[in-house]
Structures are given as structure tokens and as C-alpha cells.
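>>> Just the structure for this:
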Amino acid sequence: MTSPVSDSTPLDPQDIDTPLTGAAIFLVVTVDPVQAALSTVIDALDGLEDLVKTVAFRDQAATLSCILGISRPAWDRMSPNHRPRDLRLFKELRGDVHHAPSTPGDLLFHIRCARQDMCFELEKMILETLGDAVNVVDEVVGFRYFDARDLLGFVDGTANPTGVDLPQATLVTADEDADFAGGSYVVVQKYLHDLARWERVSNHQQEAIIGRTKLANIELPDDYAPRKSHKTLNTVTDASGEELDILRDNMPFGRAGQGEFGTYFIGYSRRLWVTEKMLQNMFIGDPPGEYDLILDFSTPVTGVTFFAPSRPALARLVETANARLGKAAD
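Presented below is the predicted three-dimensional model:
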């Protein structure tokens, strides 16, 4: 994809613009602190695209992709003096009522495909390549639920940018951070829902909380209810009043037999502060104290921030890390 956000050569980002798929796996791992583990990880990252091609070749119409995200601690181990400008740890949020935790995570593998078996095959190959160099700290298998609804019954991702607006919202520009242009900041949170409690709430109340009608997915006016809705709290504007978007590729997940029902939130943004502002509005409130009422039914149990570098930036990172480890280039 060539981004219109820069007049320079194509940025060659990862496949952030891949159409939303019917299946996904969200894999978060930490890297063992020993140097040998880091060496294994660097080799795996260098060969990640070849693994994707190996699996994708079995059914090219299924549009298999894998986006790699790297956290601040992992980036600093590989290239401590040269990192994306705004890359930092997930900001823990403690409101009067609800808490957004910051949890461990060095690498994110966001695997997407029309077929769950191909997601599984790629994840298996990635983990075999990484071996005992990493520890899995979170693994979520997501699925598309009917017409892109979450398990609360509402359509999710309606406000996602499309067309030329998508790279404008998600890809860092050369003017902002020249060495990391074409990359994207990624925030993930795993939410667990209290569906029994949610289902005791009337449809009218649910719609007031979300800010959209449940059946037709029509946006409700901001003054529909006395308290700001989830939709309104997640609307962020710049100094000129222009709305700033992020790309959400949230997926439902669950194990009905275990009573587990959830949504995996994943947001890609050109500006990390936009996603952070949305979460601050939700947990602290806007005004403070008037938090997002969806949090009375949905509890985050993870929170990690990553940067998904462009392909050229990833290649440079691998080269830098190998040099630090004293490894000769292939």
C-alpha cells in the first residue's frame, strides 16, 4: 500500500489496511531476558514474512496476514537509542470506579484471515520458530459475530476510517517521525463482559450507554441521554475541531462452557495520544467522574502498547539488533 500521507517514496507499511476478516488470533508474548533468547527472536522476526507467505499460499483468497507489534521494553533491548518517538508503556488508568491495568507484553502477533485453520497454522509455526525464547502471556481466538457485532449485541467498528482516510488515521508520517514513517501505534486490551447483568438492562438503556440503536446501528445524538455515551466519549478532536480517527479491528471471543464472553480491543493509530485520550475519557470521565457506563459491564484484564513498524523500519531494527549481538548479516 502506498500512503497518501507522505510525498516521499512508498512507506511499505505492514498490512494494517487488510479488510476486516472472519477470524483472528491475538498473540502476546514476552521475551526471555537472556541474550540467546533475543537472538532467536530477532531471527524469527526476520523470517516472519516468509512464514506468512508459506501458509497464505495454501489459499490466497483467504487473505492471511500478520501484523507484528513491538513494545517499548522489547524495542529498547534491540535498539535502545533509536525508537519511535511516542512509543511508551500502556498508561494505567484508575478512575473513581474502574481500572485499566497495564500488563506485560513484548511482542504482538495480530493474525487475520477468512479461515480460522490458517490463523491456527501460522500461530503454530510462529511459536515453533520462537521456541522457549518467549513466554505466551495472552492468546485470544477471535471470530466475526454475525454482522460485525460484539457479544453485547451492537455493531462494532462502524466509525472506522476507510479509503484514503485509513492511512491518514493510522500511519505515522515522515514529517512526524521520519525514521518510523509508515508505522502505527497499537493499543490492545482484553475485555470480559458480564452478559447476565447486561441482558437485564433494557434495550433503551443499552442504546443510551452505547450511543447507537441496537438493531439498525443508527448513531444517536450526543444529547440523547443526560450522560455521555460510549460513542461520544470515544470522539476525539484536534485544536481546530477536526475529529481524529483510529482503526479498530476488535473481535469477540468466548467460551460459553466456561462462562467467558469478551471483546478484544485493538486500535491502530498514527497518533498514540488519540487512543490514550479515548481511554482516559472512558475510565476517568469527561467531565471527570462521569466514566463510560459500558465499564459497569465490561472489565479490561490486559493493557499493552506496541508499535507496528513499516517493513523497511523492521529490517533496519533487525540489522541493528544483530549488530548489537555481534551477529554477521546474512
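
>>> hey, let's count contacts and neighbours off CA atoms from now on
Fine.

>>> Skipping adjacent residues, who's closest to the most centrally placed residue in the chain in space?
The geometric centre of the chain, computed from its C-alpha atoms, lies nearest to Ile266 (C-alpha atoms, centre = their mean), at 2.7 Å. The shortest distance from Ile266 to any non-neighbouring residue, by C-alpha to C-alpha, 6 or more residues apart in numbering, is to Val188 (4.5 Å).

>>> same deal with Cys66?
Ile111 (4.4 Å).

>>> separation between the one you found and Gln280?
Taking C-alpha to C-alpha, to the nearest Å as the measure, Ile111 falls 28 Å from Gln280.

>>> Ok, Pro221 next?
22 Å.

>>> With neighbour numbers in mind, choose between these two.
Gln280 (23 against 13; other C-alpha atoms under 10 Å).

>>> quick one: buried residues of the host helix or strand of that one?
Element membership for Gln280 (DSSP states H and E) is helix 272-283. Buried residues in helix 272-283, counting neighbours by 16 or more other C-alpha atoms under 10 Å, are found at Leu272, Val274, Thr275, Glu276, Lys277, Met278, Leu279, Gln280, Asn281, Met282, Phe283.

>>> now the other sequence, so there's something to compare against:
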Amino acid sequence: MTTNSNVQPQAVDAPLTHFATFLVLTVKDDNPDAIKTVRSTIASIKDLSKNITMRDLNAMFTCTVGIGSDIWDKLTGLPRPAELRPFQEVKGKKHTAVSTPGDLLLHIRAERRDLCFEFERQLMDRLRDTVTLTDVTVGFRYFDLRDLLGFVDGTANPVGTAVPEAVMITAERDPAAVAGSYIVVQKYLHDLTAWKTLSTEQQEAVIGRTKADNIELDDAESGQQQSHKTLATIEDENGNEHEILRDNMPFGSPSSNEFGTYFIGYTAQLWVIERMLERMFVGDPPGLHDRILDFSTPVTGSTFFAPSASVIASLEDD
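Got it, this is the predicted structure:
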């Protein structure tokens, strides 16, 4: 990703890795010392990351920081990004995209699990008494980028020069948020027992792609039940498609009968993901919800803004 020399983005477009940790925290904001500690820690993320990166330069370690709407003013003192707001609950006839708390998101990625672990340890040593853990999820790459439902995930991601346009805010769009990106996260739990009662053809109809070779299937006719692939494709009133960057990861434990997908979407326009969720949960047309939700239940839902790395570093000066 490129931008002007004065504003450096965070590594939101870092390559997919074999491991990731998704850490969501709430700040004890009634304590001024807690705000100061959190601000200082976030500002030093580059140095904390360097301590880990130097242990294995080939491990592609990165950490992206997202800041939630409720803590933005107290933590940064900066103008608010135009679309920054709490996650909006989406209630359909049968399924609900729940909204859950979250002031900070740490998206930690590497080719080695131990590096993610060590970074999280050092980070929490600094933050321990100033934050409350909302959720921590450890993800892993599953075979050839498949989710635990057995389908390739992330096929619709933008590539090459299309990535910055999809995820990075320009000065023309929002001068207060240059080189930043909105982030939406949801933790989905899968009912694999029910999913496996479907035939391969039925599963493919739900997803909208073939299972073995990931070939896109034709859309259903207008007014009929649409696949997940179709409902997650967002176009504006002029017919222009708007992409987001997903870095989803499977997670789970067979012995605990827990299987899931951690959805994380980066976008330059928050409304794109919000509309995608409305289409999935309410349906298009309304009442024909995304059938993947009959087998995948969201248990979290939070929205964050990832400021540029330059903004993150500047917090130490406040």
C-alpha cells in the first residue's frame, strides 16, 4: 500500500499468515492514569513490534491497532473519522448480528504462533490493569485458505492496485482520516453437525461456489433466494461494486466441539460492510436471509478505526 511520504498507513494489507490473534479490549476510561498508559502503549506499538520482528525477519509479523468509537475522543483527542460509530446491531426475521463492546482491537499476525504469543504477553504486561478483556481468539490457516465449512475463504478480496482504493481513506474522502481504514470484526460459531447433513451440492448453493475448485456459481434470479457470495457483493446505486479486504481466520477446538470463523473486514467506507450485513441478516429481498446464518452464529460484533501509523506514533506527544 502506498500513500504520501508524510502519512504512513498501518499494515492493514499485510499478507495472509498461518497464525493470527484477535484481541479486543475495553479501556477502564474512568481512570485518567489508565488512559495515559493505554495511549503511551499504543504509541509504542512500532517499538514493541520491532522486538518481535527481529527474532525472525521471515515470519511476516505485524500488528494492526484499531480504536473504537466510544474511546476515540478520550484516547486520541483528534477529530473523529466521518463514519466512526459503534457496531450497529442488525436484526433480521430469524438471525441477529449482535453488537458487543470493544475499545481496542489488536490484529496480530505472523507465520509463527510463538511470535504472536510473545507480542501479546509483552503488550498485556503493559496494559493489564488498564483494560478489560472482551475477547481473544487465536486463528490459524486451514489447508488452502479454507474455512471450517470446507470452502475457500477470501476469494473476493481485492488484489494489487485495487487494495488501497478499497481500504485506505484519501484526503478527498475524509481529511481527518487520511491513510486510515475502518475495521469490522465478528466471531462466528459453526454448527458443523447440521452443516454436514447437507449434500455437497446443497452446501455449494448456500455459498455460491463449488467446494472442490472454488468456481463461482451463477446468481439466482432477482427475488429468489441468493447465495452468500451474492449477498456479500455490494454495489452502489450506479452499479459500481465496492470491495473490502477480508483477513478471516478459522479457529476452534475439536475436543471442545468449538468450530468457527473470525470475520475481519477492512474498508475505506464503513457503509459497505454495514450494507453487506443488512443484506445477509435481513435478506434481499427481505425475509430471504443468507442461509449460511442457519449454520453460523455471530457471538460478537464490533467496529474500529485503524488510524495511520503516523497518527498512532503521534499519540505519545499528547
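
>>> So which bit of the second structure is the helix holding Gln280 of the first structure matched to?
Mapped onto the second structure using TM-score structural alignment, helix 272-283 of the first structure spans residues 270-281.

>>> post-alignment, that stretch versus the first structure, mean distance?
Following the fit onto the first structure, the mean deviation recorded for stretch 270-281 of the second structure is 0.4 Å by mean C-alpha distance after the TM-score superposition for the first structure.

>>> circling back: the corresponding residue of the second structure for the residue nearest to Ile266 of the first structure: neighbour count?
If you follow Val188 of the first structure across to the second structure using TM-score structural alignment, you land on Val185. For Val185 of the second structure, the neighbour count with other C-alpha under 10 Å is 22.

>>> One more: Ser227 of the second structure?
Neighbour tally, Ser227 of the second structure, other C-alpha under 10 Å: 25.

>>> ok, now the one 3 residues further on?
The local packing of Thr230 of the second structure (other C-alpha under 10 Å) involves 21 other residues.

>>> unless I'm mixing things up, it is touching Ala205, no?
No. Using C-alpha atoms under 8 Å as the test, Thr230 of the second structure is too far from Ala205 to be in contact (10.8 Å).

>>> Contact partners for the alignment partner in the second structure of Arg112 of the first structure?
Counting by TM-score structural alignment, Arg112 of the first structure lines up with Arg109 in the second structure. By C-alpha atoms under 8 Å, 6 or more residues apart in numbering, the contact list for Arg109 of the second structure reads Thr17, Phe19, Ala20, Thr21, Met60, Phe61, Thr62, Cys63, Cys116.

>>> What residue in the first structure is paired with the third one?
Taking TM-score structural alignment, Ala20 of the second structure has Ala24 as its aligned residue in the first structure.

>>> quick one: secondary structure of the closest residue to that match other than its chain neighbours?
Excluding its sequence neighbours, the residue lying closest to Ala24 of the first structure (C-alpha to C-alpha, 6+ apart) is Arg112, at 4.4 Å. With DSSP: H, G, I helix; E, B strand; the rest coil as the basis, the three-state label of Arg112 of the first structure is strand.

>>> distance of Arg112 of the first structure from Val188 of the first structure?
Distance from Arg112 of the first structure to Val188 of the first structure, by C-alpha to C-alpha: 15 Å.

>>> and if you look at Ala321 of the first structure?
25 Å.

>>> repeat for Ser65 of the first structure
18 Å.

>>> Which residue in the second structure aligns with Gln258 of the first structure?
Checking TM-score structural alignment: Gln258 of the first structure goes with Ser256.

>>> Check Thr162 of the first structure too.
So Thr162 of the first structure corresponds to Val159, using TM-score structural alignment.

>>> just the strands in the stretch 201-330 of the first structure please.
For the stretch 201-330 of the first structure, the strands defined by DSSP state E, counting those that start in this stretch occupy 236-237, 243-244, 247-248, 251-255, 260-269, 298-300, 304-308.
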